[in-house]
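In: give me coordinates for this.
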Amino acid sequence: MTDAEVQRAAGGALWRCSHPDGDPPDEGIEVALVHRPRYDDWTLPKGKLNPGESDLAAALREIEEETGYTGSPGRYLGEVSYLKPTDGEARPKVVCYWEFRATGGSFFPTEEVDDLRWLPVDGAKGLLSREADQGILEAFEEQPVTTSVVLMVRHASAGNRAEWERDDRLRPLDAKGRRQAEGLVSLLRPWAISEIVSADFVRCVETVQPLGESIGVSITQDPLFSELGYPGSEERAIELVRTMANREWVTCLCSQGDVIPDLLGRLARQDDLAPHPRKGGRGSFKAKKGAVWALCWSRGRLVGAESLGPPHQGLEASLELPGTLG
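Out: Model (predicted):
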């Protein structure tokens, strides 16, 4: 069975506080289920990917189309696989799910979805028509909901260090790196990024420059996240990342290959985060050039991390706290 023969879809556990003025994760949490009259079933919002669309982008789009609500992505929750009858034969289908916090909107019935219910997780599990979907909500409730996200980007391709004769801090992106930087714009679009921080190397700044220009956010340069500024200042770097994590918005941070694995490893050990690879994942904190780690935090504590490959290479691995979804 080739990848082309597998039907891919994506969706999410859309949640909100049960009280309008509630403050997660202290207040009760409700998740949204939708009713599809065509199948007469209750399900998490989901749908098929459009051509060239990433799993996460499709999940965000489908949630808005089926529920009327916009959402902010949080932890990756896993996938559900099953055989779906298509053109007289059973075709494998894989649905990937994320956690999404409802950020606005309202529901209006359509021909595809005629009802929506906000329910506590236990109630939602009881109403779901497909038993396999209950595992997604079990994964959702295993960790506190995400309150902030830090997107840690490794700079894109920048040629060969050995062939660069000038100050290495000035080495720019090559043609491949410029394409990767442009690709980051669409890869990171599902997150409403409010802040961009970069190591003060030209290749790091150039990696997030198209992103900053596309969303109208300026880039703050900080030498602390460069391979020259980080050694000996690891605790300061950790403190600054945790400051980012305590803000209720999304920060994009561009750094280098010698910094990211060590920095993530230190943060993970402090918060008892263990490598937990998905299928085909390496289960480590390494990142290819142009790749992204989406770090999910709950009240300043790291509760999940997801490795997004360089643009157009897809999802590579995820990490969860020990004992959670495999």
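In: please make it C-alpha for all contacts and neighbour counts, starting now.
Out: Fine.
In: helices along the stretch 51-200 of the chain, start to end?
Out: For the stretch 51-200 of the chain, the helices defined by DSSP state H, counting those that start in this stretch occupy 55-67, 121-127, 134-141, 175-187.
In: one more: the stretch 201-326 of the chain?
Out: With DSSP H, counting those that start in this stretch as the criterion, the stretch 201-326 of the chain has helices spanning 202-215, 234-245, 260-270.
In: in the second one, which residues are buried?
Out: By neighbour count on 16 or more other CA atoms under 10 Å, the buried set for helix 234-245 is Glu234, Ala237, Val241, Arg242, Met244, Ala245.
In: run this one through as well so I can compare:
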Amino acid sequence: MSKSSPSPVPSRLVRAGGAVTWRLRTGVRALPGQSLDPADLEVLLVHRPRYGDWSWPKGKAELNEPLPVTAVREVEEETGQVVALGAPLTTQRYRLGSGQTKEVRYWVGTPLEEGAALRTRRPVEGASHREIDARRWASPSRARALLTRRGDRRLLTEVVARAESGTLITSVVALLRHAKAVSRSSWEGDEAERPLTRLGVQQAIDLIDMLSAFGVEQIVSSPWLRCASTVGPYATAAGLDVDARPELTEDAAASDPLPASRVMEELASDAPAPVVVCAHRPTLPVLMEPLAACAPTRVQADLPRESPWLSTAEMLVAHVARSSREAASAGDGAAVTAVERHATYTKLVLPD
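Out: Below you'll find the model as predicted:
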């Protein structure tokens, strides 16, 4: 009897997400742009009895789950702590025993104790004691001694460096292209009233988890129906009003792009809370210009460079480090430290 051929080594990439969640010690306060003493920080670790290690909370993405949604879900499942995501950290890649490559996307996480985004979170089932048997807030020095993997210690070093440089506290300014709309050629009504398709409606619903993951507390939108309908489900779930700006419509931006550009410039320089701006494809480059203007060259390279700029229901998330009052008085303003793009997987399960 001939020997059977060996099974092929799996090559599928295993996608996972997690966060290095931090907080300030009790009694310590900090302002954006302020350098933080690492001794004033605490970070959240988990212990996995199966591996006998201390690590950052993380886990594999569920089917068609965007990684930011994975990250906040896994942190809550493993620690009980609800978090909002800040700027991304270095992606970790390593080979599993099965031969697969695991890629873990990490973000800075901050505890979410109140606010609109908290109202949008779905209930999660906590990790079993067999999976996670201990959770601990620890100082960076204690965390470094506990962490088992070298890659996890590198992430801690990255967080501490940002704290010392004043860039650990960042704000989210997200630019969202509206969901899939009925085509112009098949619509005979007023352009401002062109609605979403069935796919677009589902994309808008699926965006709730994505906007929640980044802790969005403010919604700015073109008043045209396809934009308003895109952010409507999140606004309803979060209990937020939509700040409709006529200067963001296609017609207004084409006639005079400066007012639309100023909307984004003002939000990037002084948004009071994580904000999303929903707009039309032709206005996207106008709205990206203020972000590019306050971004270093390495970040500018990550901005979309050609039409259609973003896919329908895709979001460009800019992470803005704001200056301390002292830095602002010296002429240094807000700076975009990172940008990333995220979209729903709606098209995979609901073709248009």
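In: just send the helices of the stretch 51-200 of the first structure back as a markdown table, with distance to Trp293 of the first structure and mean neighbour count too.
Out: Supplementary listing: those in a markdown table, determined by distance: least, CA to CA, whole Å; neighbours: other CA atoms under 10 Å:
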| stretch | distance to Trp293 of the first structure | mean neighbour count |
| --- | --- | --- |
| helix 55-67 | 14 | 24 |
| helix 121-127 | 28 | 17 |
| helix 134-141 | 20 | 20 |
| helix 175-187 | 12 | 19 |
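In: tabulate these (CSV), appending distance to Pro310 of the first structure.
Out: As requested, the helices of the stretch 51-200 of the first structure are exported to CSV (distance: least, CA to CA, whole Å):
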stretch, distance to Pro310 of the first structure
helix 55-67, 14
helix 121-127, 34
helix 134-141, 26
helix 175-187, 7
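In: those helices: which one's closest to Gly314 of the first structure?
Out: When the helices of the stretch 51-200 of the first structure are compared by CA to CA, helix 55-67 sits nearest Gly314 of the first structure, at 8.3 Å.
In: and the closest one with helix 175-187, angle?
Out: Compare the direction of helix 55-67 of the first structure with that of helix 175-187 by axes from the mean of the first three to the mean of the last three CA atoms, to 10 degrees and you get 20 degrees.
In: just so I know, which of the helices of the stretch 51-200 of the first structure lies nearest Ala156 of the first structure?
Out: Across these, closest to Ala156 of the first structure is helix 175-187 (CA to CA), at 4.7 Å.
In: corresponding residue for Gln218 of the second structure in the first structure?
Out: Matched by TM-score structural alignment, Gln218 of the second structure corresponds to Glu195 in the first structure.
In: actually, Glu266 of the second structure.
Out: Under TM-score structural alignment, Glu266 of the second structure pairs with Leu240 in the first structure.
In: how much space separates that match from Arg247 of the first structure?
Out: When CA to CA, to the nearest Å is the yardstick, Leu240 of the first structure and Arg247 of the first structure sit 11 Å from each other.
In: next: Ala102 of the first structure.
Out: 17 Å.
In: please apply the same query to Arg91 of the first structure.
Out: Arg91 of the first structure is 44 Å from Arg247 of the first structure, by CA to CA.
In: and Gly71 of the first structure, by the same measure?
Out: 18 Å.
In: and the two? which has more neighbours close in?
Out: Gly71 (26 against 16; other CA atoms under 10 Å).
In: hang on, Gly28 of the first structure packs against Asp21?
Out: No - taking CA atoms under 8 Å as the definition, Gly28 of the first structure is not a contact partner of Asp21, at 11.1 Å.
In: thank you kindly, that will do.
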